[in-house]
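**Student:** Have a look at this prediction, sequence included:
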Amino acid sequence: MHTIETAIVMPVILFFILVSLCICLKYTEIISCHADVLRESALQNKTNNADIARGGAVLYDFYEKHTG
């Protein structure tokens, strides 16, 4: 037979487990969104680095043509 303490404690424990699960899922979603933003930023930086390298090569060719 259940006592009053058990009848009070069990729902409280279940409530805290549910709240903890919701918090964990929310943080997982936030971390996932942040990871997507970082991934897109990294892809954008790779593109920018390629453009910089291409621009440097063009400047070097221009320099060689006009000095050599």
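**Tutor:** Received the coordinates, thanks.

**Student:** make it CA atoms for all contacts and neighbour counts henceforth
**Tutor:** Fine.

**Student:** give me the element Gly56 is part of.
**Tutor:** Using DSSP states H and E, Gly56 sits in helix 4-67.

**Student:** what about that helix, distance to the chain center?
**Tutor:** 1 Å (C-alpha atoms, centre = their mean, to the nearest Å).

**Student:** Return the list of helices and strands in contact with that helix.
**Tutor:** Judged by 3 or more C-alpha pairs under 8 Å, 6 or more residues apart in numbering; DSSP states H and E, helix 4-67 has no packing partners among the helices and strands.

**Student:** Alongside the first one, take a look at this:
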Amino acid sequence: MKYSLILITAVLALGMGAIAADESKELADQQDAEAQDSRNFVASRVCEGAPFSWEDDKTLVCHREQRP
């Protein structure tokens, strides 16, 4: 009986850990998407509607049209 209780407790703990890890990944993905949306909003304002790209986390490049 004692071993059954230990086994059940271990299985429940592993199951709860797996659920928590899955929820944590979903939350991280949602936060990443929100951060990217925020960066794109700021970049569109800074570049005044011109096309832009991010070289890295802190370097924004605004692309301007070249005149012939």
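**Tutor:** Nice, thanks for sending it over. These figures come from a predicted structure and were not determined experimentally.

**Student:** ok, average deviation of stretch 6-20 of structure 2 from structure 1?
**Tutor:** Once fitted to structure 1, stretch 6-20 of structure 2 is off its aligned match by 0.3 Å on average (mean C-alpha distance after the TM-score superposition for structure 1).

**Student:** which residues in structure 1 does that stretch align to?
**Tutor:** The counterpart of stretch 6-20 of structure 2 in structure 1, using TM-score structural alignment, spans residues 13-27.

**Student:** ditto for stretch 30-42 of structure 2
**Tutor:** Against structure 1, stretch 30-42 of structure 2 falls on residues 37-49 (TM-score structural alignment).

**Student:** With structure 2 overlaid, how far apart is the matching stretch on average?
**Tutor:** Looks like 0.6 Å for stretch 37-49 of structure 1 (mean C-alpha distance after the TM-score superposition for structure 1).

**Student:** who touches that stretch?
**Tutor:** Identification of contacts with stretch 37-49 of structure 1 by C-alpha atoms under 8 Å, 6 or more residues apart in numbering yields no residue at all.

**Student:** and Pro28 of structure 2, how far is that from Ala35 of structure 2?
**Tutor:** Let me fix one detail, which is that residue 28 of structure 2 is Ala and not Pro. Relative to Ala35 of structure 2, Ala28 of structure 2 is positioned 10 Å away (criterion: C-alpha to C-alpha, to the nearest Å).
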